[in-house]
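Asker: Sequence first, predicted coordinates after that:
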Amino acid sequence: MLIDLCQGKDLSILPAHTDYSILQIISEVGTDLSKWPTEKHFTAWLGLAPGTSQSGKRKSNVKHSRSRVGRYFCIMARSLARSKDMALGGFYRRLAARRGGLIANIALARKLAALFWRVMVKGTEFVEEGLAAYEAKFLEGKKRSLRRLARELGQAVSPIPVTV
């Protein structure tokens, strides 16, 4: 029934989306998300996109009042943040260590909203890569940036085997 309501798209594959939360979101935004041309427009409408207003050193990152749907995505992000084996949970923990839990929760809610938009409008399938794959991808990015920095400084980086 829910797949028929969502025009043949299975939204239950998205992490932290239950049937009830999907119904809540669809009751607010409808099933035709093409009125938002991009996922950035959709997340901005939800109040989850980072803002650019700045006055001196004072920055205003997020709208002070989010829509009801934005709050639903924040609630789903909070439950997903506790997951130990999902890539999005790892994303939350990595960002929360740097920027704090509230900012990380809003960033994860924005990711969930963008995934929701992509499934509904573009019809893309979500595949959970897992925490190990996310960590490996992150480590590879760190290695790449270290090699680039060494190249800019005229140095070379070579791996040393670690013996335990």
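Answerer: That came through fine.
Asker: drop to CA atoms for contacts and neighbour counts, all remaining ones
Answerer: Noted.
Asker: Stretch 71-81: which residues count as buried?
Answerer: 71-78, 80-81 (16 or more other C-alpha atoms under 10 Å).
Asker: Tabulate those residues in TSV, adding columns for distance to Ala109.
Answerer: Converted to TSV, the buried residues of stretch 71-81 look like this (distance: C-alpha to C-alpha, whole Å):
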residue	distance to Ala109
Arg71	9
Tyr72	9
Phe73	5
Cys74	5
Ile75	8
Met76	7
Ala77	5
Arg78	8
Leu80	9
Ala81	10
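Asker: And the residue nearest to the spatial centre of the chain, how far from Gln24?
Answerer: Closest to where the C-alpha atoms of the chain average out (C-alpha atoms, centre = their mean) is Lys111, at 2.2 Å. Here the criterion is C-alpha to C-alpha, to the nearest Å. By it, Lys111 lies 18 Å from Gln24.
Asker: Put this next to the previous one:
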Amino acid sequence: MTPEQKYRATMIRKHLEFVENSIKELDEMLNVLAAPYESAILLLCTIPGVDRTSAITIISEIGTDMSHFSSSKRLCCWGGLTPGNNESAGKKKSVRITRAGVYLKPALVQVAHAAVKSKDNPYYRIKHERIAKRRGKKRAIIAIARMILTAIYHMLSTGEIFNPCDLYQVDMPQVLRDKQKEKALKQAAKLLIAQGIIQASDISAISLRPA
């Protein structure tokens, strides 16, 4: 190794140490600035796909006071997660999402990707699979990001942890799904009998077992 090469290696090493120290100082400063919002950060971390870094990014963009936004739709519009308005002569045309939310939107899209891959909580993964079949994977990710931002709005407004109203229906055990299906089939059979479409004697010919 020549003296010149040693000198370059030393310079690179010093630059690497400078970058590492700068990152460390920045992390310490961020922790100090985020300390007053620790409760909100922990609250957002209950959402699948949201970690401490992404929670800090989101709060730094929208704050914790949701009274600035009249509704979750306004917040999603401000974050650039709603389609623009393209209407002419009474006809609405398909448009892309707006370009707002330069910093917030990429962070939420990243969170959405993590949420649909979460193994601990399949809520958003199931939602994503259902939407992707109809709208495609890219639009499904934007839809998940919009759902997450809507959840964030209500969580910061009420102080409640992540607990969507349809969580039980989405993440229902297979045993309970089979029981609900069997109950639905029985109710359908009773309705058909009441309408005179079939006879009670024909019930034995109808299989009520889950498919």
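Answerer: On my side now, so go ahead. The model shown is predicted, which means the values in this text are computed figures rather than measured ones.
Asker: Packing partners of the helix or strand that Lys137 of structure 1 is a member of?
Answerer: Per DSSP states H and E: Lys137 of structure 1 is located in helix 131-152. In terms of contacts (3 or more C-alpha pairs under 8 Å, 6 or more residues apart in numbering; DSSP states H and E), helix 131-152 of structure 1 is packed against helix 87-99.
Asker: The helix it packs on vs structure 2, mean deviation?
Answerer: Its aligned residues in structure 2 lie a mean 0.9 Å from helix 87-99 of structure 1 after superposition (mean C-alpha distance after the TM-score superposition for structure 1).
Asker: which bit of structure 2 covers that helix?
Answerer: Using TM-score structural alignment, the residues of structure 2 aligned to helix 87-99 of structure 1 are 123-135.
Asker: Need the contact partners of the matching stretch.
Answerer: 48, 115-118, 137-141, 144, 167, 170-171 (C-alpha atoms under 8 Å, 6 or more residues apart in numbering).
Asker: And the strands in structure 1, which stretches?
Answerer: Ranges of strands within structure 1 are 53-55, 58-60, based on DSSP state E.
Asker: Can you lay out those strands as a markdown table showing distance to Lys142 of structure 1 and mean neighbour count?
Answerer: Below are the strands of structure 1 laid out as a markdown table (distance: least, C-alpha to C-alpha, whole Å; neighbours: other C-alpha atoms under 10 Å):
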| stretch | distance to Lys142 of structure 1 | mean neighbour count |
| --- | --- | --- |
| strand 53-55 | 30 | 10 |
| strand 58-60 | 28 | 10 |
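Asker: The ones you listed: which one's closest to Tyr20 of structure 1?
Answerer: strand 58-60 (32.3 Å; C-alpha to C-alpha).
Asker: The closest one against structure 2, how far on average?
Answerer: Strand 58-60 of structure 1 sits 1.8 Å off on average (mean C-alpha distance after the TM-score superposition for structure 1).
Asker: hmm, who's touching that strand?
Answerer: 51-54.
Asker: and of those, the nearest to Ser65 of structure 1?
Answerer: Nearest member of these to Ser65 of structure 1, counting by C-alpha to C-alpha, is Gly51, at 12.9 Å.
Asker: Contact partners for the closest one?
Answerer: With C-alpha under 8 Å, 6+ apart, Gly51 of structure 1 has these contacts: 60-63.
Asker: I'd like the distance between it and Lys59 of structure 1.
Answerer: 9 Å.
Asker: can I get the contacts of strand 58-60 of structure 1 in a markdown table with distance to Lys40 of structure 1?
Answerer: Formatted as a markdown table, the contacts of strand 58-60 of structure 1 follow (distance: C-alpha to C-alpha, whole Å):
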| residue | distance to Lys40 of structure 1 |
| --- | --- |
| Gly51 | 12 |
| Thr52 | 14 |
| Ser53 | 17 |
| Gln54 | 20 |
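Asker: so which pair among these is furthest apart in space?
Answerer: Every pair of the contacts of strand 58-60 of structure 1 checked by C-alpha to C-alpha; the farthest is Gly51 and Gln54, at 8.8 Å.
Asker: I'd say Ala34 of structure 2 and Ile56 touch.
Answerer: Yes. Assessed by C-alpha atoms under 8 Å, Ala34 of structure 2 is found in contact with Ile56 at 7.1 Å.
Asker: Name the residue in the two with the higher neighbour count.
Answerer: Ile56 (23 against 16; other C-alpha atoms under 10 Å).
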